[in-house]
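Undergrad: can't give you the sequence, but here's the structure:
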């Protein structure tokens, strides 16, 4: 009987350790799906992609896939992920995007040459999520676009084919290309003042969550226009309140409970077997 008690005691201790180890670790870093953290900073040394301040800003690995489009070869895209960082002062929002690209494509001077490019998309009406493909007529989007050949454009769109550039762009960008071959990367930093400088521009001084999406074009793969790698809608948690269920923690908790159940059933079987001896 004493051996049985020791077995059950050890089982209980083991079960408790499993629960703690499977739940506590992911709780440190878990965050809701599609949330991209935004660092609040008092001063910003973030205008350049290699600025020291970015070392303190967490990065999110955002998956990309071919955009649904009717253009030829729309499903032939090559960039699978983009690393996203964001920081906000009391005056400006900074967004840094970095992705791997083995070729530096900055020349689009002939019909068969296309430049590398990247874009950030925000809804103008921050209380409603627009269609992901360039918004819609009743729910338009702002697009911050950077190209290796033409630089920066600030765009207004209300659906595919409706893109219109602003005459006086307010978005600033800086870009860098580093490394060689498969280790080479582009990094682009966008920034804009928080207050909407004019009509039809997103107000970044919102107290609610701000939807955001991303697109990348690899020029050497012939990507341009609707042939691009895009993300789903993500969001910046500007509201500061509860952001929904921490999915990673929930999954680890369920895994811990399942393991405890297996250990418990096994121990009970051992107890019954020994009791019958």
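TA: Received it, and whenever you're ready, just let me know what you need. This structure is a prediction, so every number in the text was calculated from the model and none was measured.

Undergrad: C-alpha from now on. contacts and neighbour counts both.
TA: OK.

Undergrad: just the strands in the stretch 1-150 of the chain please.
TA: Assigned by DSSP state E, counting those that start in this stretch, the stretch 1-150 of the chain shows strands spanning 39-40, 60-63, 65-66, 81-88, 92-100, 117-123, 141-147.

Undergrad: Out of those, flag the one nearest residue 157.
TA: strand 141-147 (5.4 Å; Cα to Cα).

Undergrad: after the closest one, next one along is what?
TA: strand 151-157 (DSSP states H and E).

Undergrad: how about that following strand: buried residues?
TA: 152, 153, 154, 155, 156, 157 (16 or more other Cα atoms under 10 Å).

Undergrad: quick one, what contacts the second one?
TA: In other words, residue 153. 144, 145, 146, 165, 166, 169, 171 (Cα atoms under 8 Å, 6 or more residues apart in numbering).

Undergrad: about what we covered before: would you mind putting the strands of the stretch 1-150 of the chain into TSV with mean neighbour count alongside?
TA: Below are those laid out as TSV (neighbours: other Cα atoms under 10 Å):
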stretch	mean neighbour count
strand 39-40	16
strand 60-63	16
strand 65-66	20
strand 81-88	22
strand 92-100	22
strand 117-123	24
strand 141-147	25
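
Undergrad: Save those as JSON lines, and put in distance to residue 262 too.
TA: Compiled in JSON lines, those are given as follows (distance: least, Cα to Cα, whole Å):
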{"stretch": "strand 39-40", "distance to residue 262": "42"}
{"stretch": "strand 60-63", "distance to residue 262": "34"}
{"stretch": "strand 65-66", "distance to residue 262": "39"}
{"stretch": "strand 81-88", "distance to residue 262": "38"}
{"stretch": "strand 92-100", "distance to residue 262": "43"}
{"stretch": "strand 117-123", "distance to residue 262": "47"}
{"stretch": "strand 141-147", "distance to residue 262": "51"}
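
Undergrad: These: which one's closest to residue 240?
TA: Short answer: strand 39-40, nearest of the strands of the stretch 1-150 of the chain by Cα to Cα, at 11.1 Å.

Undergrad: Put this next to the previous one:
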């Protein structure tokens, strides 16, 4: 079987530079804890507007501009915070990601228009020592990526420049733009059939890291808003 081809990021994918967080020598902050609400049934949880989300606590994460990685793509990201909610059932995990955005950028142009987008990154082995710059050799990361045309990708990387679509595309996502902001749900089975998919069924806690892109601000690739460290997702309480 041929291995999936690795690719160089284009604006349509908008994840490539990796979720850039702390740099060498920086002081690490304590991670924000995101507790997944346990439910036997999470009716319509894949819908960002579903009432079930009223039962899941919101956690606010401050965001900053990621360190520049492309000399030709620089600027200041304009998304300064986002809220995260999580629901876990016996077999699935749902994340609801919300942030303010004055413009709905859901149409892509190869040179002048870029899409709003959001992503979550997980280290496959659950190790906070994994580089948040898209992992590193022997320390692979799994990235769940949604963009405003409702395209969702399941990706993996083991270092900068290695971002690759996973052979199994088992991540679902749906976004709604309303009242000057986005709400997006990313979901997947706790156990993935993908070799490069993070396994969430038998663990209690795992590092997690988000990123947000604002298309109207020309944000794409490594130009984005991020947290500077891994955060902590609690799956079992």
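TA: Structure received. This one's a predicted model, so the numbers in the text were calculated from it and none came from an experiment.

Undergrad: Out of the buried residues of strand 151-157 of the first structure, the closest to residue 271 of the first structure would be?
TA: The closest of the buried residues of strand 151-157 of the first structure, once distances to residue 271 of the first structure are taken by Cα to Cα, is residue 157, at 68.6 Å.

Undergrad: The closest one touches residue 164, doesn't it?
TA: Yes - applying Cα atoms under 8 Å, one finds residue 157 of the first structure in contact with residue 164, separated by 6.3 Å.

Undergrad: quick one: the residue nearest the centre of the first structure from residue 79 of the first structure, how far?
TA: Centroid-nearest residue in the first structure, with Cα atoms, centre = their mean: residue 62, separated by 3.7 Å. Note on residue 62 of the first structure: its distance to residue 79 of the first structure, by Cα to Cα, to the nearest Å, is 11 Å.

Undergrad: swap in residue 39 of the first structure?
TA: Taking Cα to Cα, one finds residue 39 of the first structure at 26 Å from residue 79 of the first structure.

Undergrad: what residue of the first structure takes the place of residue 56 of the second structure?
TA: Taking TM-score structural alignment, the alignment pairs residue 56 of the second structure with residue 57 from the first structure.

Undergrad: Check residue 212 of the second structure too.
TA: By TM-score structural alignment, residue 212 of the second structure lines up with residue 216.

Undergrad: Nearest residue to that match in space, please, no chain neighbours.
TA: Leaving out its chain neighbours, the residue that sits closest to residue 216 of the first structure by Cα to Cα, 6 or more residues apart in numbering is residue 118, at 4.4 Å.

Undergrad: ok, that neighbour touching residue 214?
TA: Yes - with contact defined as Cα under 8 Å, residue 118 of the first structure counts as touching residue 214 (7.5 Å).

Undergrad: Contacts only, for residue 106 of the second structure.
TA: 114, 115, 116, 147, 148, 149.

Undergrad: ok so, going back, tell me which of the strands of the stretch 1-150 of the first structure lies nearest to residue 129 of the first structure.
TA: strand 117-123 (6.7 Å).

Undergrad: between the closest one and strand 92-100, how many degrees?
TA: For strand 117-123 of the first structure against strand 92-100, the angle by axes from the mean of the first three to the mean of the last three Cα atoms, to 10 degrees is 140 degrees.

Undergrad: Any idea how far strand 117-123 of the first structure is from the middle of the chain?
TA: Distance, stretch centre to chain centre, for strand 117-123 of the first structure: 12 Å (Cα atoms, centre = their mean, to the nearest Å).

Undergrad: Quick one: work out the angle between that strand and strand 81-88.
TA: Using the same axes, to 10 degrees: strand 117-123 of the first structure against strand 81-88 is 50 degrees.

Undergrad: got a list of contacts for strand 117-123 of the first structure?
TA: 129-130, 134-135, 139-148, 202, 210-219.

Undergrad: so it matches what in the second structure?
TA: Going by TM-score structural alignment: strand 117-123 of the first structure matches residues 117-123.

Undergrad: Check the mean deviation of the matching stretch from the first structure.
TA: Stretch 117-123 of the second structure differs from its equivalent in the first structure by a mean of 0.5 Å after superposition (mean Cα distance after the TM-score superposition for the first structure).

Undergrad: circling back to that earlier point, mark which of the contacts of residue 106 of the second structure are buried, thanks.
TA: Buried among the contacts of residue 106 of the second structure by 16+ other Cα under 10 Å: 114, 115, 116, 147, 148.

Undergrad: Quote the end-to-end distance of stretch 144-160 of the second structure.
TA: For stretch 144-160 of the second structure, the end-to-end distance is 16 Å (Cα to Cα).

Undergrad: you'd agree residue 18 of the first structure is up against residue 254?
TA: No - contact criterion Cα under 8 Å: residue 18 of the first structure and residue 254 do not qualify, at 11.6 Å.

Undergrad: Residue 263 of the first structure: what secondary structure?
TA: Counting by DSSP: H, G, I helix; E, B strand; the rest coil, the backbone at residue 263 of the first structure sits in helix.

Undergrad: ok, it to residue 18 of the first structure distance?
TA: Applying Cα to Cα to residue 263 of the first structure and residue 18 of the first structure gives a distance of 10 Å.

Undergrad: Grab the nearest non-local neighbour of residue 127 of the second structure.
TA: Using Cα to Cα, 6+ apart, the closest residue to residue 127 of the second structure is residue 207 (7.3 Å).

Undergrad: I figured that neighbour was touching residue 231, is that so?
TA: Yes - taking contacts as Cα under 8 Å, residue 207 of the second structure lies within contact range of residue 231: 5.4 Å.
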